[in-house]
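Undergrad: Next comes the sequence, and after it the predicted model I'd like to discuss.
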Amino acid sequence: MPWAWTIPIRIRTRIRLRIREVREILVVPSMPDVIPSLDSVTPEWLTSLLRQRGVLERGRVLDVKIRSNPAFNSVAAHLEPVYSADAPAGVPERLFIKIKQHRWGRDEVSFYRMAMRQKPPLPMLIPFIDGAYDEDTGISHCLMLDVSGTHHAPVSRASLLAGDGVPKAGELAGCVEALASLHAYWWEHPDLRDGPVRIPTPFTDEESYMAEVRDQAEEWRRFSASAAAELPRELIELYDRRIEALPTLWDRYLKHRIARFSKLTVCHSDCYFTQFLCPDDPEIHGTYLSDMEEACIYLGAEDLVYVFATFWTREQRQENDRELRCLKRYYETLVNRGVKDYSWDDLCMDYRLQMIWRVELPVWDQQNGSSPDYWRPKMQCLADAYRDWDCAALL
């Protein structure tokens, strides 16, 4: 399942940490019946839950076979219910559960519960059955269909980090369309204004934005003192110029857009290709996005920079215009899904803006203990994309 395939070095930037900090202040009601451990996954519990969800109209669960999953960021397991003979046809034969502590699963539960209310179900999300969160203990669980028998990751973690992170053509197209469909569905959606998913803290107001800029400037200063001597001068100048100009971006590009809730959507916000699940048989199943614990409201291009610029080299992006073709497929899918008043030039501008913001990722990585083998290739990929898209012209 997807949580075993996710990159283990989570890119928990200050943006995400501050999302968490702000939500600690918000009143988040506890959700009942949280499963604190796999010991609590009993036939009785599963019978009751499936009945409540309308999945098990009659009969009951006699036994549950539990097979653990080596997910790094949760207690996770594949479940195989054994039903009584009078259970109806079509009951789920395989389920997947993940249990998280320390409040790390709260936002994912909130997102999926919001998504469950949408009709018809969103096809780019793994069918979700139940989620619960306990504010007192910080424990949560998510229960959904187990699609490991019908889907696979388009790129492995090892391949991604080794520089071989380009999916097969058909699978790449499916990932792009799934992401665009997610963004299109939630584009300026009314449920987002007062819902559980939030705008990242640095972009909620000018004060928060400027605080983030100061933090990044200090982070870059420390990076320069410890690692800049190893980098070419032109790369240092790119980052110096970026830091100098960051304060101006709020008024010029973000302030009014955030205030008007204009052209914003739900972003995955940790959107590497390892977060997708592609069908073994595309004629039967579609592509899924997984692991929504970092979901936020922001510019959709946030996710595009993760998938196309963070680990793709210049050669990989430019081969047969791969990056440009992916962006055009993404844009065409947005339009076909009903997004209006958002031009191709708007998308390109957003992509460049997010490149300016996300080029800082490897600096954060280095300052938080990542090895040079991890942050240097990422820095090169992002810096090359930054130059190719002439992001400095926006500063």
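TA: Received, thanks. Keep in mind the model is a prediction, meaning the values are calculated, not measured.
Undergrad: contacts, neighbours, all on C-alpha from now
TA: Fine.
Undergrad: that's a helix at Asp321, yeah?
TA: Yes - judged by DSSP: H, G, I helix; E, B strand; the rest coil, Asp321 forms part of a helix.
Undergrad: Contact partners for the residue nearest in space to the middle of the chain?
TA: Most central in the chain under CA atoms, centre = their mean is His268, positioned 2.8 Å from the mean C-alpha point. Taking CA atoms under 8 Å, 6 or more residues apart in numbering as the criterion, His268 is in contact with 292, 294-296, 303.
Undergrad: try 6 Å
TA: The contact partners of His268, by CA atoms under 6 Å, 6 or more residues apart in numbering, come to Ala295.
Undergrad: State the distance from Ser262 to Pro190.
TA: Distance, Ser262 to Pro190, by CA to CA, to the nearest Å: 12 Å.
Undergrad: more neighbours, those two?
TA: Ser262 (14 against 10; other CA atoms under 10 Å).
Undergrad: And for the residue nearest to that one when sequence neighbours are not counted, the neighbour number?
TA: Leaving aside its sequence neighbours, Ser262 sits nearest to Glu188 (CA to CA, 6 or more residues apart in numbering; 6.7 Å). Residues near Glu188, counting by other CA under 10 Å, number 19.
Undergrad: mind checking which helix or strand Glu188 is in?
TA: Here Glu188, judged by DSSP states H and E, is contained in no helix and no strand.
Undergrad: In the helix or strand hosting Leu172, which residues are buried?
TA: Leu172 belongs to helix 169-186 when assigned by DSSP H and E. For helix 169-186, a neighbour-count test (16 or more other CA atoms under 10 Å) marks 171-186 as buried.
Undergrad: do stretch 99-119 as well
TA: 99-101, 103-113, 115-116.
Undergrad: picking that back up, and the gap between the residue nearest to the centre of the chain and Val64?
TA: Counting by CA to CA, the gap from His268 to Val64 is 32 Å.
Undergrad: can you check Leu246 too?
TA: From Leu246 across to Val64, the span is 54 Å (CA to CA).
Undergrad: With Asp321 instead?
TA: 49 Å.
Undergrad: swap in Leu238?
TA: From Leu238 to Val64 the distance is 56 Å (CA to CA).
Undergrad: How about Gly286?
TA: Gly286 is 28 Å from Val64, by CA to CA.
Undergrad: here's the one I want to compare it with:
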Amino acid sequence: MTNLIIPASMDEVTPEWLTAALRERGHLREARVIDAPRERVGAGVGILGELARIALVYDREEAGAPASLIAKIPTADPGGRDVAHMLGFYEKERRIYDELADRIGVRSARAYYAAGDPETVRYIILLEDLGGLRLGDQVAGASAEECYRLVREVARMHARWWNSPDLAALDWIPRGNDPVNLMAAVAYAQAVEPFLQNFGGELTEFERDMVLRYMHRMNPLQDRFSQAPETLCHGDLRLDNIFWGSPEGDAPLTLVDWQIAVKARGPYDIGYFLSQSVDPEIRRTHERDIVRAYHEALREHGVDDYPWEQCWQDYRTTVMWCLAYPVVACGSIDLANERGLALAKAMLHRALAAIRDLEAYDVLETLEERPHPLLLEAAAARQEA
């Protein structure tokens, strides 16, 4: 339990505060931080957090003291911060770095310090600086070789938690269809109109109809991929959250940003990545082999009761579900943010191509409409007005 006051902004992450935080977790003994110049990082990559790379200047040399680190706090945007807090993103990520990072089953960024206060929505995580590694670029897209490397590592993590009692004990990580995650349908409904206004001209008539039909089938679809077998999924497995390699050179990749971690079927992570971080031509050429490599890696790590046919169907279902990401992103993006806009459009066109290629829209015909209760309340209020 920390006794430190949690900074409300990066300006409050002072040399004195950093000294206390690093000493509290045993990363400093005698040395003191006397200067902490910083630069903003991650602009146009994430929208729910503010990140800064901080160089650490000490009053003396000390073995093992970090030369720099990444500080992560909630976004200053009130709307984004409130949504992330409502969905439990900040508290979840703090606990993952505090409690799971060293046993999660895949190389994750290490935390020097993590603390949070849900009442004030103040959170901070001090992470190792991975700037010496190559960060993925979701706009550019992943190569086939990177896809194979990723799915094999993710399969190792999934196998670690597959239907495990350890997973059941993590009651603070929600399932895909827990109430907090069903709220995604509300976010989607709010984004649909501005999405169609700004990007509807880039869709075919069939795709526009599919976007609208999907809106009230999201929650039933979440039920589909939230049934056993379940595992721990990263939840936001996209190229911008992947560093290739590790500082020690002992891992093929390092994952960051665990805010949307979820309990779900393993192909949830794979479908999300391949449908939105890989250009369609590469995906089409290698898709089935990449998913097969994931399935084979699951078996190598002890998952022997999950048939290939079920894995492939779960993958297709996820690709349909993941239409939610580009619609919400495009419906809420600041059109002046050039990198963010390029990312949102890449996600959209890749997702639509994957849905078409796999005919993943077929799953919609098997689902009944079930609008989220908040959407029904809003519709009733409009009728009364």
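TA: Structure received. Keep in mind that this is a model prediction, so the values were computed, not measured.
Undergrad: where does the TM-score land?
TA: Aligned and superposed, the two chains score 0.72 in TM-score terms (TM-score structural alignment, normalised by the length of structure 2); 341 aligned residues with a CA RMSD of 3.9 Å.
Undergrad: hmm, back to that, settle it for me: which of Gly286 and Val64 of structure 1 has more neighbours?
TA: Under the criterion of other CA under 10 Å, the comparison of Gly286 of structure 1 against Val64 puts Gly286 first, with 21 against 18.
Undergrad: what residue of structure 2 takes the place of the more buried one?
TA: Using TM-score structural alignment, the equivalent of Gly286 of structure 1 in structure 2 is Pro252.
Undergrad: Let me see the ranges of the helices in the stretch 151-300 of structure 1.
TA: Secondary structure of the stretch 151-300 of structure 1 (DSSP state H, counting those that start in this stretch): helices at 157-161, 169-186, 206-227, 233-249, 255-260.
Undergrad: winner for burial among those helices?
TA: The highest mean neighbour count among the helices of the stretch 151-300 of structure 1, using mean count of other CA atoms under 10 Å, belongs to helix 169-186: a mean of 21.
Undergrad: For it, give me every contacting residue.
TA: Taking CA under 6 Å, 6+ apart as the rule, helix 169-186 of structure 1 contacts 124, 265-266, 287, 330, 333-334.
Undergrad: Show me which of the buried residues of helix 169-186 of structure 1 is closest to Ser37 of structure 1.
TA: Closest approach between these and Ser37 of structure 1, by CA to CA: Leu182, at 31.1 Å.
Undergrad: What does the closest one correspond to in structure 2?
TA: Counting by TM-score structural alignment, the partner of Leu182 of structure 1 is Met157.
Undergrad: how close does Ala31 of structure 2 get to Glu61 of structure 2?
TA: On the measure of CA to CA, Ala31 of structure 2 and Glu61 of structure 2 end up 7 Å apart.
Undergrad: and these two? which has more neighbours close in?
TA: Ala31 (17 against 11).
Undergrad: Which position in structure 1 pairs with the more buried one?
TA: So, by TM-score structural alignment, Ala31 of structure 2 is matched to Arg60.
Undergrad: so who does its match touch?
TA: Here Arg60 of structure 1 is in contact with 47, 83-84 (CA under 6 Å, 6+ apart).
Undergrad: repeat for Val266 of structure 1
TA: 186, 296-297.
Undergrad: Stretch 271-283 of structure 2: how far from the chain's middle?
TA: 16 Å (CA atoms, centre = their mean, to the nearest Å).
Undergrad: quick one: buried residues of it?
TA: Under 16+ other CA under 10 Å, the buried positions of stretch 271-283 of structure 2 are 271-280, 283.
Undergrad: ok so Leu56 of structure 1 is a strand residue?
TA: No - secondary structure of Leu56 of structure 1 (three-state DSSP): coil, not part of a strand.
Undergrad: Look up how far Arg67 of structure 1 lies from the nearest residue to it once chain neighbours are set aside.
TA: For Leu56 of structure 1, ignoring the flanking residues on the chain, the nearest one in space by CA to CA, 6+ apart is Leu50 at 5.2 Å. Distance of Leu50 of structure 1 to Arg67 of structure 1, given as CA to CA: 20 Å.
Undergrad: Likewise for Gln367 of structure 1?
TA: 37 Å.
Undergrad: more crowded one of these two?
TA: Taking other CA under 10 Å, Gln367 of structure 1 and Arg67 do not tie; Gln367 has more neighbours (17 against 12).
Undergrad: circling back: nearest to Gln380 of structure 1, of the contacts of helix 169-186 of structure 1?
TA: Of those, the one sitting nearest to Gln380 of structure 1 (CA to CA) turns out to be Tyr330, at 24.5 Å.
Undergrad: how about the one helix or strand the closest one maps to: buried residues?
TA: Per DSSP H and E: Tyr330 of structure 1 is located in helix 322-336. Residues of helix 322-336 of structure 1 classed as buried by neighbour count (16+ other CA under 10 Å): 322-323, 326-331, 333-335.
Undergrad: quick one: the helix or strand just after that helix to structure 2 mean distance?
TA: For helix 322-336 of structure 1, the succeeding helix or strand toward the C-terminus, using DSSP H and E, is helix 344-358. Here helix 344-358 of structure 1, set against structure 2 after superposition, deviates by a mean of 1.5 Å using mean CA distance after the TM-score superposition for structure 1.
Undergrad: Next SSE downstream of helix 344-358 of structure 1?
TA: Following helix 344-358 of structure 1 toward the C-terminus (DSSP H and E): helix 361-367.
Undergrad: residues in contact with that following helix?
TA: Under CA under 6 Å, 6+ apart, the answer for helix 361-367 of structure 1 is 375, 379.
Undergrad: That helix vs structure 2, average offset?
TA: Per aligned residue, helix 361-367 of structure 1 averages 3.9 Å (mean CA distance after the TM-score superposition for structure 1).
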